[in-house]
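Chemist: for reference, the sequence and a predicted model appear below.
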Amino acid sequence: MLLQRMKNKEEEERQRKIEAKEHLVAVIKADQIFWEHEKEKKRKTDQKRREVQDAHIKQIAKNKFHAKQAKQAQLDYCRRTEDLVAEKEKEFQDYAREVIELESESTKKHIYPLVKSVKGGPGSGRGPALTNRGGLRPSYQANDFSGVQLPSYNSQGSKCNNFQKSKGRLGFTW
């Protein structure tokens, strides 16, 4: 009986070792399958991230290209507009010069309004002619309730260029 128990115990031990080995092999296989699935998921997410990143890069490049095209179109439009304004201004100047010559020769009228209208640049303002805006003369208005147009002073320098006279006139006598 003792011998039988020892055999049964050895057999149970051997069976337990075989089952433990089989269980270990099954756990290792399951672990390998799990890590393969994890690698595959990581590869797929990396691929999707790269695709999204490439799409974003393409979209950014496309937007930059369209912005550059729009800016170039705006510059072309401004250039064409300025050319058209310059051409119309030249036509007006030629026509005005003919009218002034005709009026000054034919009658003794006061031609100052005509001469003033020929003054360079369109617009009724007294401001400086803006060359980058087609020679437009802006009106400068007062920033109060009256809103009158401010005068433009064309200073040709000091009327009194003698510094000694100026000092005496201002009271500096030393």
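Modeler: Sure thing, it's come through. Everything quoted here is computed from the prediction, not taken from an experiment.
Chemist: from now on I want contacts and neighbour counts done on CA atoms only, so please keep to that.
Modeler: Fine.
Chemist: need the helices for this structure, in chain order.
Modeler: 2-106, 112-118, 163-170 (DSSP state H).
Chemist: for the second one, buried residues please.
Modeler: By neighbour count, and taking 16 or more other Cα atoms under 10 Å as the criterion, the buried residues in helix 112-118 are V118.
Chemist: so which elements touch that helix?
Modeler: If you count contacts as 3 or more Cα pairs under 8 Å, 6 or more residues apart in numbering; DSSP states H and E, helix 112-118 packs onto helix 2-106.
Chemist: how near is Q93 to V115?
Modeler: 10 Å (Cα to Cα, to the nearest Å).
Chemist: equivalent analysis for E40, please.
Modeler: E40 is 85 Å from V115, by Cα to Cα.
Chemist: dropping in the other structure now:
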Amino acid sequence: MRIRTFLLIAVFAIAGFGSSLSAQKIASVDMEKILGSITEYQDAQEQLDQLAAKWQQDISQQYDAIKGMYSKYQAEQVLLSEDQRTKREDEIIAKEQSVQKMQRERFGPEGALFQRRQELVKPIQDAVYEAIENYASTRGYDFIFDRAGSAGIIFANDTYDKTDDILRALKN
């Protein structure tokens, strides 16, 4: 009797678990494909890349100037007094600290490049996420995963890829 009751409970539990799994609707989208198809996003990325390259070139030139200062200092070091050596060393160190500060201000976690990215890219990303959220709500999806992201799914059946649907929704 006990075994039969246990088996009935197990069967109902499995049936209930299985029906709850089948009730979920899951889809995946390719965010890289979606964002890559948006001209404004591509333009923003290009603008950010150009800005980063220019700033990196400026910083490299500053470091080259520091190397020149150091080379000149090494060549003249034996001819300089103790005070002159100290003054030159301090100038080199100050210049290097200034360049490092510039690098942090431009490329740091809250730097100018990050701020510019927020201005240019975030509105586009917000529009895409809103389109995905609307798509999920109107179509009854419980989950939509980014198949292009590092935290995405390892395997996804192509029948669940709704990337083209989101692209169409963005164009409307």
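Modeler: Nice, I can see it. If you're wondering where the values come from, they're calculated on a predicted model, not measured in any experiment.
Chemist: overlay them and tell me the TM-score.
Modeler: After superposition, the two chains reach a TM-score of 0.29 (TM-score structural alignment, normalised by the length of the second structure), with 64 aligned residues with a Cα RMSD of 3.5 Å.
Chemist: may I see the buried residues of the host helix or strand of S98 of the second structure?
Modeler: In the assignment (DSSP states H and E), S98 of the second structure maps to helix 82-107. Under the neighbour-count criterion of 16+ other Cα under 10 Å, helix 82-107 of the second structure has R85, R88, I92, K95, E96, V99, M102, Q103, R106, F107 buried.
Chemist: for the fourth one, which non-adjacent residue is spatially closest?
Modeler: Yep, that's K95 of the second structure we're talking about. In space, and not counting its chain neighbours, K95 of the second structure is closest to I66: 6.9 Å by Cα to Cα, 6 or more residues apart in numbering.
Chemist: hmm, I92 and the one you found touching each other?
Modeler: Yes - counting by Cα atoms under 8 Å, I66 of the second structure touches I92, with 6.4 Å between them.
Chemist: in the second structure, which spans are strands?
Modeler: 26-29, 143-146 (DSSP state E).
Chemist: among the ones you listed, which is the most enclosed?
Modeler: strand 26-29 (a mean of 20; mean count of other Cα atoms under 10 Å).
Chemist: helices or strands next to that one in the packing?
Modeler: strand 143-146.
Chemist: which strands and helices sit next to the strand it packs on?
Modeler: So strand 143-146 of the second structure, by 3+ Cα pairs under 8 Å, 6+ apart, packs with strand 26-29.
Chemist: what is the burial count for D94 of the first structure?
Modeler: 13 (other Cα atoms under 10 Å).
Chemist: how near is it to E87 of the first structure?
Modeler: On the measure of Cα to Cα, D94 of the first structure and E87 of the first structure end up 11 Å apart.
Chemist: one more: Q72 of the first structure?
Modeler: 22 Å.
Chemist: and A52 of the second structure, what is it in contact with?
Modeler: L113 (Cα atoms under 8 Å, 6 or more residues apart in numbering).
Chemist: do you know how far it is from A131 of the second structure?
Modeler: 30 Å.
Chemist: next one: A53 of the second structure
Modeler: 32 Å.
Chemist: these two: which has the busier surroundings?
Modeler: A131 (18 against 12).
Chemist: isn't that one up against R168?
Modeler: No - with contact defined as Cα under 8 Å, A131 of the second structure does not count as touching R168 (10.0 Å).
Chemist: overlap in contacts, those two.
Modeler: Joint contacts of A131 of the second structure and R168 (Cα under 8 Å, 6+ apart) do not exist.
Chemist: quick revisit: and the helix holding S98 of the second structure, how far out from the chain's middle?
Modeler: With Cα atoms, centre = their mean, to the nearest Å as the basis, helix 82-107 of the second structure stands 32 Å off its chain's centre.
Chemist: now the helices: where do they sit in the second structure?
Modeler: Counting by DSSP H, the helices of the second structure are 2-22, 31-36, 39-76, 82-107, 112-139, 163-171.
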